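K.L.:
Any chance you could fold what I've pasted below:
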Amino acid sequence: MNRRVLVAGALAGCTVMAAGGAMAAGWWTPWAAGELAGVDVSSHQGLIDWRALASDGVRFAYIKATEGGDYVDPTFAQNWTGARDAGLPRGAYHYFTLCRTGREQAAHFIATVPREAGMLPPAVDMEHKGPCRRGPTMPDSVVVSEMQAFLSRLEAHYGVRPILYTTREFHDAHLTELRGERFWLRSLFAPPNFRQDDWVIWQHHNNARKRGVATPIDLNAFRGDEAALQRFALQPEAGT
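P.N.:
A predicted model of the protein is given here:
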């Protein structure tokens, strides 16, 4: 192998390493085409410095609030306040299980998440297909109706229809016939190849690094500009 080949090989290796480093750091992002950068967080991220995070190119955040009928994320209240104080539009999400009715899960979310002006629409995470630890798992035939009961109760309370976070696997198993909903889709490193006309947020990275967060973090892209994000976040005044 001559020197030119060696140099070319070394340069190619550096390019691959740089690309891999950029992806890990969260720089390999889609908003060159106009989308805005966001994150979603839970207790897995530990203590977050929200001002540092907001200074690292982040424009919005979704924060885990609840799961099932009785679990509250232990960092929700702190993250909810921290994101607001850092000036970030933020919304809360619920991890929907197949173990409790939609009505029960909606009541739990509503009891936990305040209704505030400027918050993003609530989101429901629909990806769980495993068995329940206690009690029966709801049959496939009622998953959509129970989820819709959840959505309708949140819409009545918060004044806006929640968005649906889902994976391709869960979508194809349960949600293919669903119409008229807005989606937040998980599709790592490539644009979503399903619900292409229906997605509002795209989760494209699950192992990024951002200032103010000690652990890897999920990255998302909002489909629109700053004005569209402001319209997306428009909410009634709390208590109205």
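K.L.:
CA atoms for contacts and neighbours, from now on please.
P.N.:
OK.
K.L.:
how about the strands in this structure?
P.N.:
36-41, 60-67, 71-72, 90-95, 123-126, 163-166, 183-186, 199-208, 217-222 (DSSP state E).
K.L.:
Check the gap between the residue most central in space within the chain and Pro74 for me.
P.N.:
Nearest to the geometric centre of the chain sits Asp40, at 4.9 Å (Cα atoms, centre = their mean). Distance of Asp40 to Pro74, given as Cα to Cα, to the nearest Å: 15 Å.
K.L.:
Second input sequence below; structure requested for side-by-side comparison:
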Amino acid sequence: MPKKRNTARPHTGRRRLLAALLLVVLVAIGIGWWKARTWMPDRRDYPVQGVWLSDDIGPVDWRLLRAAGADFAYLTASEGISTRDTAFADGLIAARARGMQVGAVHVYDLCASADAQAANFVTIVPRDKDLLPPAIRFDIDSRTCQQVPGEAQMQSELTTFLNQVEKHAEKPVILMVSRALEKQYHLAARIDRNIWVEQDFLEPAYAGRPWVMWTASDRLRLDAANAPLHWVVVQQ
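P.N.:
Next comes the predicted model:
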């Protein structure tokens, strides 16, 4: 009696294995994506946590934000020489109503006049001893500054800016420096101010010295807002 031929394709088993592996990978990616959207640093390591907001976030439910664990809020107040955040004044009132500490952020334009930038900031931010130290955001942004200044010019302009802002606030500022900015200008090493660093999930070391604040995630999703949030922790 003739033997039956095996009509099964020789690679069927391998294809099934690859399909199963692909499914596992996709599930792992999905879980990782979900965790990235909901991850916060452990409160045992960082008891004080909060958020950095600006008007591009859209409406914020301050009750839910406070319930999610935000002890403080840094609110973008101004950018460059003329941009002012439309949500700053209302956010200041709303955050305080929920018992949160509040600070103001200025987004520094490397190509703009220091005097004009300081004037923009002090115009919108009240002189209030209960505000947290002002935070100055530094990054290299080709959209607003295509030809960045040299180190000497940068430091001269920044000194002018800091003198005026700190006189208004009556306290030293915090320097919020990006990795790219720090690599080019070494502000953490040159200027004796507290440092605010940024990097998702893993503590950054690019400042070269201890930091005081860390934006640990820029993609946190909470019911308090319709857009991802910058979640910030304090080093104690």
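K.L.:
Any idea how far apart the tips of stretch 208-219 of structure 2 sit?
P.N.:
Termini of stretch 208-219 of structure 2 sit 25 Å apart (Cα to Cα).
K.L.:
coming back round to it: let me have the strands of structure 1 in CSV, adding distance to Val16 of structure 1 as columns.
P.N.:
Listed next are the strands of structure 1 as CSV, based on distance: least, Cα to Cα, whole Å:
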stretch, distance to Val16 of structure 1
strand 36-41, 24
strand 60-67, 30
strand 71-72, 41
strand 90-95, 35
strand 123-126, 34
strand 163-166, 31
strand 183-186, 25
strand 199-208, 17
strand 217-222, 21
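K.L.:
In structure 2, which residues correspond to stretch 156-175 of structure 1?
P.N.:
Mapped onto structure 2 using TM-score structural alignment, stretch 156-175 of structure 1 covers residues 167-186.
K.L.:
Quick check: end-to-end length of the matching stretch?
P.N.:
Terminal residues of stretch 167-186 of structure 2 lie 24 Å apart, using Cα to Cα.
K.L.:
and that stretch, which residues are buried?
P.N.:
Under the neighbour-count criterion of 16 or more other Cα atoms under 10 Å, stretch 167-186 of structure 2 has 168-169, 172-179, 182, 185-186 buried.
K.L.:
Hmm, Leu188 of structure 1 is touching Asp218, no?
P.N.:
No. Judged on Cα atoms under 8 Å, Leu188 of structure 1 makes no contact with Asp218 at a distance of 10.0 Å.
K.L.:
Can you check which residues contact both of those two?
P.N.:
203-206 (Cα atoms under 8 Å, 6 or more residues apart in numbering).
K.L.:
who wins for most neighbours among these?
P.N.:
Gln203 (26 neighbours; other Cα atoms under 10 Å).
K.L.:
Please list all residues in contact with the counterpart of it in structure 2.
P.N.:
If you follow Gln203 of structure 1 across to structure 2 using TM-score structural alignment, you land on Thr215. Contact analysis of Thr215 of structure 2 by Cα under 8 Å, 6+ apart lists 196-200, 230-233.
K.L.:
what do you get for Pro149 of structure 2?
P.N.:
Applying Cα under 8 Å, 6+ apart to Pro149 of structure 2 gives the contacts 110-111.
K.L.:
mind listing the helices for structure 1?
P.N.:
Ranges of helices in structure 1, per DSSP state H, are 3-25, 50-54, 76-85, 102-112, 140-158, 168-170, 226-233.
K.L.:
nearest residue to the residue nearest to the centre of structure 1 other than its sequence neighbours?
P.N.:
Tyr62 (4.5 Å; Cα to Cα, 6 or more residues apart in numbering).
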